[in-house]
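Q: sharing a model prediction with you, sequence too.
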Amino acid sequence: MSLSGDPLVRLTGLEISVRDAQGQDKIIVRDISLEVQPGEVLALIGESGSGKTTIALSMLGYTRGACRISDGTVEVAGHRLDSLPEARLQGLRGRVVSYVAQSAAAAFNPMLPIMRQVIEPALVHGLMTREAAEDKARGLFRALALPRPDTVGDRYPHQVSGGQLQRLMAAMALITDPALVIFDEPTTALDVTTQIEVLKAFKAVVRDLGTTAVYVSHDLAVVAQIADRICVLRDGMVQEQGRVEEILFHPRQDYTRALVAAAAARVPAAPMPDLPRDAGDPPLIQMRDVVAGYGGVDAQGNPQVRILDGVSFAIERGKVLGVIGESGSGKSTLARVVAGLHAPASGRVNLDGYTLEGEIRHRDKEQLRRVQLVFQNADTALNPAVSVGEAIGRPLTFFHALRGADRKAEVARLLDLVRLPAALAGRLPGELSGGQKQRVNLARALAARPDLLLCDEVTSALDPVVAEAVLDLLIDLRRELGLAYMFITHDIGIVRAIADEVMVLYGGVPVELASHEALEGPLHHPYTRLLMASVPELRPGWLEAANSAFSCGSTPGAGHAAGCRFFQRCAVSHPGLCDVLDPAVHVGAGQTIACHRGFDGLQATPGIAQGAIPA
């Protein structure tokens, strides 16, 4: 990093306003002054609605929706972006300054090959021939540690993993050798092990290319691994700026101290007491030996591509089952099967002892009401043309026949429940921050007044302070309403905070089922230990020290050959045993583990009992 000479980016007195429905201007970003030196990585940190993305987008000369730059200056690489006409700005975007979005899935066209999309900025700006652009793209694929860099560009977006798609989007941003790259929450939706892969790739390519970057994030632990300086934002204003070490270890402002404390918190919550139930009553929801997949079924009724392979679990009323695992482990498919959005090939799902139809169109309205799914990606779950109030109001009308003033009042109550102002009811999703959209997503599901909420990574897009508030809200709803959850996440800390029981999925099968108490114990399946060891720590240098030997790799499909699915990535595997025979299931106090070693073998293995994955 070079800190000599003039800054590459300079914001001076930046003010951004939004025009409300009454035509009045409201200032949402106020008096922002900051600089980014050539070769430096500046992180913008703050809770949802703090202005992080709005400020970052101003460095593209862009404002969302009814927003506009109402005062101040934005200079990037010698260009005054705040005063340029749109035609001139289009010539700079993607060439002088480029953007890596939070959701790669939403950024790529599913109908076009990846290579065609990655090289498009270079061709649009006339910087090189197609052949030269493709050669350069393949070089970037190698630099970003993508598998099969010479052919990955021939694939379509749905044929690569989420982590690979994020790195491909970075290649698209870097293809033009921009002066500035803006990374907007690029690892937020990734599981912990994939996040390590992507962060290491981003850090290496930024270092090797000498790239100047602005990194938008709510995750201080991630920022600690990649940034040189941090700018802390709240309510559209700068709270403090400083070197990473200064902000993490010597914060000056109370708000920054709260952010650091929330990021460092890993305190397990006490489990909820059992709700009264009659002896012999069935669980609220129960899955038995479910097999599910894609691509049609064979003569024996097995799917061509298995995603879930004989999964069983139960959730009692008012209880929380946490489901953790990497991308591709089957977590989201599990939720979709329970919700009726994906019919199982075999097995069954029971609600209060009654078997639910596999397809949602065959379930009655009461069954639909009682089981609600909160989707992972609020950007795709919410219709961009439908207002917040209408999105929340539709289930109120469908399930409870609410209309007019009654519906409007209930929409306002639900918004307040998820810590959003009632005034947002008139806004469109595109006018909200990522965290606000996710809370609208949650409010829409709560509108049905369900018994079971299927939460698919609902806090992954939220900053630690807001995520903590949402978790507190979910815990309160359990107490008040007896609401049960299947809580899907890749965050071990969240599982500890909310779950009564945890199921760890790998390759479509549960490798561990642990009670809240057992999760805090010393013995776990080697894969569970890997997930625990992959959570970034709140200190610079952790990323370089992270054991990459077991933190990367792909999750195998459930239709694998015989043997343990985790064999190739396991630090304590037995060749000739683990790769040949399916692991036996061992049952202990509040804990079930599918591992050839069993509890005694794991206890005797150096490092495993203490929670370390040996290199």
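A: Received, thanks.
Q: hey, let's count contacts and neighbours off CA atoms from now on
A: OK.
Q: in stretch 249-261, what counts as buried?
A: 251, 255-257, 259-260 (16 or more other C-alpha atoms under 10 Å).
Q: nope, stretch 420-440 is what I was after
A: Quick answer for stretch 420-440 (16+ other C-alpha under 10 Å): 420, 422, 424-425, 427-440.
Q: just the strands in the stretch 351-500 of the chain please.
A: 354-355, 371-374, 452-456, 484-488 (DSSP state E, counting those that start in this stretch).
Q: can you give me the helices in the stretch 51-200 of the chain?
A: Using DSSP state H, counting those that start in this stretch, the helices of the stretch 51-200 of the chain run over residues 52-58, 86-92, 104-107, 114-118, 120-124, 130-143, 162-174, 192-209.
Q: indicate which one of those helices is closest to Asp281.
A: Nearest of those to Asp281, taken as C-alpha to C-alpha: helix 192-209 at 37.8 Å.
Q: just checking, what packs against the next helix-or-strand element following that closest one?
A: As assigned by DSSP states H and E, the chain's next helix or strand after helix 192-209 is strand 212-217. Packing partners of strand 212-217 (3 or more C-alpha pairs under 8 Å, 6 or more residues apart in numbering; DSSP states H and E): strand 41-45, helix 52-58, strand 180-184.
Q: and the angle from the first one to strand 180-184?
A: Relative orientation of strand 41-45 with respect to strand 180-184: 30 degrees, computed using axes from the mean of the first three to the mean of the last three C-alpha atoms, to 10 degrees.
Q: counting contacts, what elements does strand 41-45 pack onto?
A: strand 212-217, helix 220-226, strand 229-234.
Q: got CSV for these, with distance to Ala56 and mean neighbour count too?
A: Below are these laid out as CSV (distance: least, C-alpha to C-alpha, whole Å; neighbours: other C-alpha atoms under 10 Å):
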stretch, distance to Ala56, mean neighbour count
strand 212-217, 7, 25
helix 220-226, 15, 24
strand 229-234, 12, 23
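Q: and the helix or strand Val238 falls within, how far from the chain's centre?
A: Val238 is part of strand 237-243 when elements are defined by DSSP H and E. On the basis of C-alpha atoms, centre = their mean, to the nearest Å, strand 237-243 sits 26 Å off its chain's mean C-alpha point.
Q: next up, a structure to set beside the first:
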Amino acid sequence: MKPLVQVQGLRVVARNDDGVEFPIVKGVDFAINQGEVLALIGESGSGKTTIALSLMGYARQGCRIAGGSVRVGELQVLELNQDGLSSLRGRTVAYIAQSASSAFNPSKTLMDQVVESAAIHHTMPRAQAEAKAVELFRALALPDPERLGSRYPHQVSGGQLQRVMAAMAFITDPALVILDEPTTALDVTTQIEVLRAFKDVVRQLGTTAVYVSHDLAVVAQMADRIVVLRDGEIREDGATTQVLEAPAHDYTRSLLAAAEPVVRDIGIEIPELTRSAPPLLDIRGLTAGYGPVGRDGLPSKRILTDINLTIARGATVGVIGESGSGKTTLARVVAGMVPIARGQVLLDGAALPSCDQGRTREMHQRVQFVFQNADTSLNPAHTIGAILARPLAFYHGLKGEARRKRVLALLDLVRLPAAIANRLPGELSGGQKQRINLARALAAEPDLILCDEITSALDTVVAAAILDLMAELRRELKVSYMFISHDISTVRAICDEIVVLYAGSKVEARPREALGEAPFHPYSHLLISSVPKLEQGWLDGVCARGATRLPALGSAPGADADAGPLCTFLSRCSLRVDGLCTHKAPPRQRLANGGEILCHHTPAVLVQMQSPLHRFEEEVA
């Protein structure tokens, strides 16, 4: 049977500032059969997205398709003129981007944007397109499908918007759909919802698709075949089962190894630190939020409620939870960006002022923030040397040669060459930018660094390198971290203690070595169960080791945030006891492993209920 898509000898070149062209895709060949899902995987810069975009006859600014052929059905894509390409895009080949939030027009309703492609290509009347959109909303498990289209992009969650973008792609019944890292920035439970919806629709429609990702566990659930890329060349091309279970290339084996979480040896004995000194950071009864403050002194939009947390000097505490759980707000309160409504934040036993205006330069110097998006947190007009020089001058008064030498020392500290100092942020890779973010925080010589989802948008190899660097800096400099993430595997790899937030409440805390041990809070159980496993069939709840089926995901975090003293997880909890959980606030119970849990169920009961997951976690470990 003739393949639906045939790529032969594809070459793409890029142009540097001097106008000199260099290859970034080097003679790639592959084919995709009708109804097949092909995954393109590899590190950042491997050419995944460049190749996927070439299937639409498109090359990004500064790049050019220099040779080869791309056939989709009977169309020779690279031979089409501009009118032909316009007819191809959105009709024959559709594209689902990584960031749905930046792909939608905020001034138009969702329905107007979903049916736009059908109107442009004249595939059906407006009324028929709207009816089909509603059916797609229903197939993609979107809430209230009949009325969803009347909403605007800001009125739905990120995971819902990602699925609306899929409806936009499927509305014209394209021959080929490109999914470009569509779940990378989503938290684990939202990712599972989106993956389930995508897989169901692909199955129902018999869609031919290209799935671009660096996450092998996700690819294992979606793809029939995998093409492994590095430096613009194919290193391996095979069935998903073969690539995952018997990889033929050393690079594929390295990607598989990087996909497994590695617990870093920190080399610091935290108990010794806690006995000899008070905690570096001590958060007591913290309540905070946004909006006008009422007579009770509380903000109109409460995000955090009664949070207690400590970080020892030299320790790393991970804070996990879904989007909307309050993780970033917690870090912003510590940094002074969000005021304290109630409670205290103490640094070395001294209370920090509620917000930024009351804090001294020394307080700011001791607590530094590394933001999630390296692209937006580095000034694109300044060189790396100038970016690193600024905190050296501000906090330490360094000038001239002394400042230049310290800039070079910081680059060496984060394992980057000295030549980087003369470059602009736009000339660096994502991993390099995140290292510069770390170096800028280290320039202040802080005691505590607040890391907000700093590896969430990085591929597994680059993320692993960043985690190794953080562990090394911690050993060398005795710096402490608050490490915020929605990825429980990443937190397990680097943190001494893990704190779980849900809808602004601290529902669980436990030491890292006890992370895989029941009992779990029901919400922690959901998070752990939602981390994709590197095995085919896992998404369907059929694991080779007999793992439990995934729990129902239910509503979004924060749905019960206004539940008063009751459990904030009440409406999503599969273990709730009506008459108890619905009438009384849960107690905070100490666990034998040194952790704590906010739940009515006793630890013994939770162990019994969660034992299948416990056995599975032991087998995986």
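A: Thanks, I have the structure now. No experiment lies behind these values; they were computed from the predicted model shown.
Q: what is the nearest of the buried residues of stretch 249-261 of the first structure to Arg317 of the first structure?
A: Once C-alpha to C-alpha is applied, the member of those that ends up nearest Arg317 of the first structure is Leu259, at 33.7 Å.
Q: that closest one matches what in the second structure?
A: Matched by TM-score structural alignment, Leu259 of the first structure corresponds to Leu255 in the second structure.
Q: quick check: closest non-adjacent residue to its match.
A: Val461 (6.9 Å; C-alpha to C-alpha, 6 or more residues apart in numbering).
Q: and the one you found, what pairs with it in the first structure?
A: So, by TM-score structural alignment, Val461 of the second structure is matched to Val465.
Q: list the contacts for Ile171 of the second structure?
A: Residues in contact with Ile171 of the second structure (C-alpha atoms under 8 Å, 6 or more residues apart in numbering) are 114-115, 117-118, 129, 132-133, 136.
Q: tell me which of those is nearest to Arg147 of the second structure?
A: Ala133 (11.0 Å).
Q: quick one, what contacts the equivalent of that closest one over in the first structure?
A: Using TM-score structural alignment, the equivalent of Ala133 of the second structure in the first structure is Ala137. Residues in contact with Ala137 of the first structure, defined by C-alpha under 8 Å, 6+ apart, are 115, 118-119, 171-172, 175.
Q: how close does Ala137 of the first structure sit to Leu112 of the first structure?
A: Distance of Ala137 of the first structure to Leu112 of the first structure, computed by C-alpha to C-alpha, to the nearest Å: 16 Å.
Q: separation between the residue most central in space within the first structure and Gln438 of the first structure?
A: Centroid-nearest residue in the first structure: Ala189, 2.0 Å away (criterion: C-alpha atoms, centre = their mean). Separation of Ala189 of the first structure from Gln438 of the first structure (C-alpha to C-alpha): 12 Å.
Q: using the three-state scheme, assign the counterpart of Pro536 of the first structure in the second structure.
A: With TM-score structural alignment as the criterion, Pro536 of the first structure lines up with Pro532 in the second structure. Taken by DSSP: H, G, I helix; E, B strand; the rest coil, the conformation at Pro532 of the second structure corresponds to coil.
Q: quick one: contacts for Pro532 of the second structure?
A: By C-alpha under 8 Å, 6+ apart, the residues touching Pro532 of the second structure are 192, 217-218, 538-539.
Q: do the same with Leu424 of the second structure
A: Residues near Leu424 of the second structure by C-alpha under 8 Å, 6+ apart: 380-384.
Q: what's around the residue nearest to Gly431 of the second structure when sequence neighbours are not counted, how many residues?
A: Leaving aside its sequence neighbours, Gly431 of the second structure sits nearest to Val462 (C-alpha to C-alpha, 6+ apart; 5.8 Å). Other residues within reach of Val462 of the second structure, judged by other C-alpha atoms under 10 Å, total 20.
Q: and the gap between Val462 of the second structure and Ala258 of the second structure?
A: Counting by C-alpha to C-alpha - Val462 of the second structure and Ala258 of the second structure are separated by 9 Å.
Q: quick one: end-to-end distance for stretch 71-91 of the second structure.
A: 15 Å.
Q: again with stretch 143-159 of the first structure
A: Length of stretch 143-159 of the first structure, first residue to last, C-alpha to C-alpha: 20 Å.
Q: so what touches that stretch?
A: Residues outside stretch 143-159 of the first structure that contact it (C-alpha under 8 Å, 6+ apart): 105, 108-116, 138-139, 141-142, 164-165, 167, 171, 198, 201-202, 204-205.
Q: how about a cut-off of 7 Å?
A: Applying C-alpha atoms under 7 Å, 6 or more residues apart in numbering, the external contacts of stretch 143-159 of the first structure come out as 108, 110, 112-115, 138, 141-142, 164-165, 167, 201-202, 205.
Q: also stretch 370-377 of the first structure?
A: Outside stretch 370-377 of the first structure, the residues touching it (C-alpha under 7 Å, 6+ apart) are 339, 381, 441-442, 445, 450-458.
Q: surely Thr328 of the second structure is within a strand?
A: No: under the criterion used here (three-state DSSP), Thr328 of the second structure is helix, not part of a strand.
Q: who's in contact with it?
A: Asp452.
Q: separation between it and Thr287 of the second structure?
A: For Thr328 of the second structure, the distance to Thr287 of the second structure - C-alpha to C-alpha - is 14 Å.
Q: which residues touch the nearest residue to Phe170 of the second structure once chain neighbours are set aside?
A: Nearest residue to Phe170 of the second structure, sequence neighbours excluded (C-alpha to C-alpha, 6+ apart): Ala94, at 7.5 Å. Shown in contact with Ala94 of the second structure (C-alpha under 7 Å, 6+ apart): 169, 174, 176-178.
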